[in-house]
Structures are given as C-alpha cells and as structure tokens.
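>>> sequence and predicted model, in that order:
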Amino acid sequence: MRLVVARCAVDYVGRLTAHLPMAPRLLLIKADGSVSIHADDRAYKPLNWMSPPCWLTEEPGLWRVENKAGEQLLITIEEVLHDSSHALGADPGLVKDGVEAHLQALLAEQVELLGAGYRLIRREYPTPVGPVDLLCRDASGAVVAVEIKRRGEIEGVEQLTRYVDLLSRDPLLGRVTGVFAAQQIKPQARTLAEDRGLRCLVLDYDRMRGVDDVAGRLF
C-alpha cells in the first residue's frame, strides 16, 4: 500500500464530471490497483476513487488514473508532503464475534432455550434449497426447523419459510414448524414470521457463552 499526502486538485472525467479544488489530501494506492482520495473527515469514505482494474500513470505535477471504460481521475499535484509504501501482505480477514456459526453451535448445546423438552436432531440439516441451521423435536415429538441470524430481517423469515415448506413434504418428518432465532429481530420481520406461524426467539449471546455480568446488572 502506498500513502501519499499532497496538496492536490482532482478532476473526474467520465460519464459525469467532478472537481475537487486544491487542498491537502491523502492519496491511497492499494496493491489491487485502486486509487482513492481522502480528506480528514467523512470517516472511511473517500472524496473520489477509481476501482480496479485501473492504471496509474505519474507525470511531473500530474497523476492520471484510467479504467478500462476510459474514465479518468486527473490528480494535479502542487506539493508532496509525504510518500511511503508498506507491504501489508495477505489479510486474514475479519473475524466477527457472535456470527451465526457461533450462535448455532451455542444453541445446539443449549437447545433447552427453545423450550422445555426440546431435543436436537441435527445441525445443518440438508434441504433442496440449502441446510437449515438446526432441526429439533419439541416435547411432543414434533419436528421444528430453527433458522439463526445475528440480525433477524425479512430475508431470514423468507428463508425459514422455504425450509419449513420443503421439510413438511417429507412424510418421515410430518408437519414441521419453525423458530426464527436472532440476537435482534426487526419489527417487520417479527410481524411476517408470526403471520406465517413461525415463532420468534431473541438470543442473548453473552449469556449463552457464560459471560453475562450478573453482578453488574441493576436487576
């Protein structure tokens, strides 16, 4: 990655035109070929950028970035204040805490959170449109499909609806019901789920993994 701090003006020439007047800015040139121009605000959002594949040509006082569509960023350099390159190497990626896989494993171990008498049949139970997170039996022996999300949205309800419909066609399973489980469930998703006969369950991730601070709570 190359970091350049420079007084510069930027003109975008393409389907539209845009102009950034002369000012100090950060120019970020990544190993993937992308070039972005940043100010000291706007959080992570650049003022302008060119996504790969694109090519940077440096001339005295002018940088020209062009993509395969012929669009250009013309960066007029008045003064370079800093120029450094750093090899970051391959990135291992973001590891999120509390993703669906963690929630699925925890709920499979604590299946009683679904209700008294629940038993786990299998995790990742296959269906023709993908695996359902958990397949369980309730206290009466009826089969229940459980779909687990970090944030419960309408798309997840639709997904569980498809699983329940397909699983209910299997004569060995009988009529299958569904539980939509998530750390938080949006009101629209809850309304749709309940309208379709699906039960909603809010998961407390900290409590499930045994780090709930009981002493620190007022109630």
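Nice, thanks for sending it over.

>>> use CA for all of it now, contacts and neighbours both
Fine.

>>> quick one: the strands in this protein?
Ranges of strands in the chain, per DSSP state E, are 2-13, 17-29, 35-38, 48-50, 54-59, 62-67, 72-85, 119-125, 132-137, 143-152, 177-185, 199-202.

>>> make JSON lines from those strands and add mean neighbour count and distance to Pro171 to it.
Output for those, formatted as JSON lines (neighbours: other CA atoms under 10 Å; distance: least, CA to CA, whole Å):
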{"stretch": "strand 2-13", "mean neighbour count": "18", "distance to Pro171": "61"}
{"stretch": "strand 17-29", "mean neighbour count": "16", "distance to Pro171": "59"}
{"stretch": "strand 35-38", "mean neighbour count": "20", "distance to Pro171": "57"}
{"stretch": "strand 48-50", "mean neighbour count": "19", "distance to Pro171": "55"}
{"stretch": "strand 54-59", "mean neighbour count": "14", "distance to Pro171": "56"}
{"stretch": "strand 62-67", "mean neighbour count": "18", "distance to Pro171": "57"}
{"stretch": "strand 72-85", "mean neighbour count": "16", "distance to Pro171": "61"}
{"stretch": "strand 119-125", "mean neighbour count": "16", "distance to Pro171": "16"}
{"stretch": "strand 132-137", "mean neighbour count": "22", "distance to Pro171": "15"}
{"stretch": "strand 143-152", "mean neighbour count": "23", "distance to Pro171": "12"}
{"stretch": "strand 177-185", "mean neighbour count": "22", "distance to Pro171": "14"}
{"stretch": "strand 199-202", "mean neighbour count": "18", "distance to Pro171": "23"}
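
>>> and here's the other structure:
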Amino acid sequence: MRLVIARCQVDYAGRLTAHLPMATRLLLVKADGSVSVHSDDRAYKPLNWMSPPCWLVEEPGTWTVSNKAGEKLIITLEEVLHDSKHELGVEPGLVKDGVEAHLQALLAEHITTLGDGYALVRREYPTAIGPVDILCRDAGGATVAVEIKRRGEIDGVEQLTRYLELLNRDPLLAPVQGVFAAQQIKPQARTLAEDRGIRCVTLDYEALRGMDSTEFRLF
C-alpha cells in the first residue's frame, strides 16, 4: 500500500470526463494495481479511481493511470506532503458476528430452541454432497436435519431438500425430517419449504447469544 498526500488536480478521460480542481487529497496505490483519490470526507468512497488492471506512469509533477479500455486518470501534483509505502500482508478476510457458523454453534448448544426434547447428534454431519449443518433427534427419536442460513432463500430450501433425499436412503436414519432455520426467511422460501414438508424456524441471534449455557454445569 502506498499512501501519498498531495495538493493535486485530477482529470478523468474515458466514457465521460471529470475534473477535480487543485486541493489537498489522499492518493492510494494498492498492491492490486488500483489507484484511488480520496478527500477528508465521503467516508470510504473515493472521489475518483481506476480499478485494476491498470498501469501507473509517474513523471515529474504528473501521474498517468490508464487501463486497457483507453481510459485515463491524470493526476497533476503541485506539492507532495507525504509519500510512504507499507506492507500490509495477506488479508484474512472479514469475520462477521452472527454469520452462519455462529448461528450453527449457538443452535447446537441450545438445540431445544427447535422444541422440547430435541437432542443433538452432531454438527456438520458428513454426506456425499456436503455436510448437513446440524443433525439431531426430536422428542420422539426421529432424525431431523437442520439447514441454517442468515437469510433463508429458495436456494437454501433446495440445498436442504437434496440432503433430505440422500439421508432418507439410509435405513439407520430414515425417516428424516427437515428444519430450515434462518434469521430471516423469504416468503417464497417459506412457501416452498412448507410445500415440501420442511418446517421453518426463525432464529433470534441475540436471544440465542443471551441464553445461559449449560455446557459446564453439573445440574
């Protein structure tokens, strides 16, 4: 990552033209080759930018950034106030609170959220077409496969349907019922699930997270 703070003007020529008059701005040159121009407002959004693949040619007082489409970002530098480079390393990616893995762990810990008498068999139950989020048994001992999503859409119902078709071929598990659990379930997904005999459960992440854990209790 290269950070340059400079008084500059910026001219873009391509499908349209744009001009930024002379002012002090932050120029970011990233390892992916992108170049973006930022002011001290507008939050994260740059004033102008060139996405990769693009090429930066530096000449005294001028940066020319061009791409294969022939578009150009011309940055005229009046004064450079700061110029530094920093190695940021490999980006591990954003980890969001409340993603499906967290929902799965919380629901497995509090499996009776699905109903009194439910008991966990295991998380990530392996099948030939991928792991089922949760396999459990209801109060009557019947096997239940649970698919967990943050947002329940038709694709999730289709995924659970495929799991159920496969699991119901196993005489040790059949008959296997399905539960489609999500923080939000789209009406179309709910209609499809219920038409296929799959129960829909809306999960309250905050309520699950606030439940008392019994994991380390004797009583």
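Arrived safely. Treat the numbers as computed from the prediction; the structure is a model and nothing was measured.

>>> where does the TM-score land?
Between these two chains, after superposing, the TM-score reads 0.80 (TM-score structural alignment, normalised by the length of the first structure); 208 aligned residues with a CA RMSD of 2.6 Å.

>>> redo the strands of the first structure as CSV? Include distance to Glu109 of the first structure.
Below are these laid out as CSV (distance: least, CA to CA, whole Å):
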stretch, distance to Glu109 of the first structure
strand 2-13, 47
strand 17-29, 46
strand 35-38, 46
strand 48-50, 47
strand 54-59, 49
strand 62-67, 51
strand 72-85, 48
strand 119-125, 9
strand 132-137, 11
strand 143-152, 14
strand 177-185, 15
strand 199-202, 16
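
>>> for these, which one sits closest to Thr161 of the first structure?
strand 177-185 (7.8 Å; CA to CA).

>>> quick one: average offset of the closest one versus the second structure, please.
When the second structure is overlaid, strand 177-185 of the first structure sits 1.4 Å from its aligned residues on average, using mean CA distance after the TM-score superposition for the first structure.

>>> now do that strand: everything it contacts.
Strand 177-185 of the first structure has contacts (CA atoms under 8 Å, 6 or more residues apart in numbering) with 143-153, 156-157, 160-161, 164, 193, 197-205.

>>> just stretch 96-108 of the second structure next, same as before
Thr113, Leu120, Arg123, Asp133, Ile134, Ile148, Lys149, Arg150, Tyr205, Leu208, Arg209.

>>> just the angle between the helix ranked longest in the second structure and strand 143-152, please?
Assignment by DSSP state H gives helix 154-167 as the longest helix of the second structure. Relative orientation of helix 154-167 of the second structure versus strand 143-152 (axes from the mean of the first three to the mean of the last three CA atoms, to 10 degrees): 170 degrees.

>>> what about Gln159 of the second structure, how many residues close to it?
Residues near Gln159 of the second structure, counting by other CA atoms under 10 Å, number 15.

>>> please tell me how far it sits from Ala105 of the second structure.
20 Å (CA to CA, to the nearest Å).

>>> buried set for stretch 188-208 of the second structure?
Buried residues in stretch 188-208 of the second structure, counting neighbours by 16 or more other CA atoms under 10 Å, are found at Ala189, Arg190, Ala193, Ile198, Arg199, Cys200, Val201, Thr202, Leu203, Tyr205, Leu208.

>>> find the nearest non-adjacent residue to Asp83 of the first structure, please.
Of all residues not flanking Asp83 of the first structure in the chain, Val4 sits nearest, at 4.4 Å (CA to CA, 6 or more residues apart in numbering).

>>> isn't that neighbour right up against His86?
No. The criterion here is CA atoms under 8 Å, and Val4 of the first structure misses it with His86 at 11.5 Å.

>>> follow-up on the earlier one: and the contacts of stretch 96-108 of the second structure, which is closest to Val80 of the second structure?
Arg150 (46.7 Å).

>>> measure that closest one to Leu120 of the second structure for me?
Taken as CA to CA, the span from Arg150 of the second structure to Leu120 of the second structure is 21 Å.

>>> now Thr17 of the second structure
Distance from Thr17 of the second structure to Leu120 of the second structure, by CA to CA: 61 Å.

>>> for His102 of the second structure, same thing?
Distance from His102 of the second structure to Leu120 of the second structure, by CA to CA: 16 Å.
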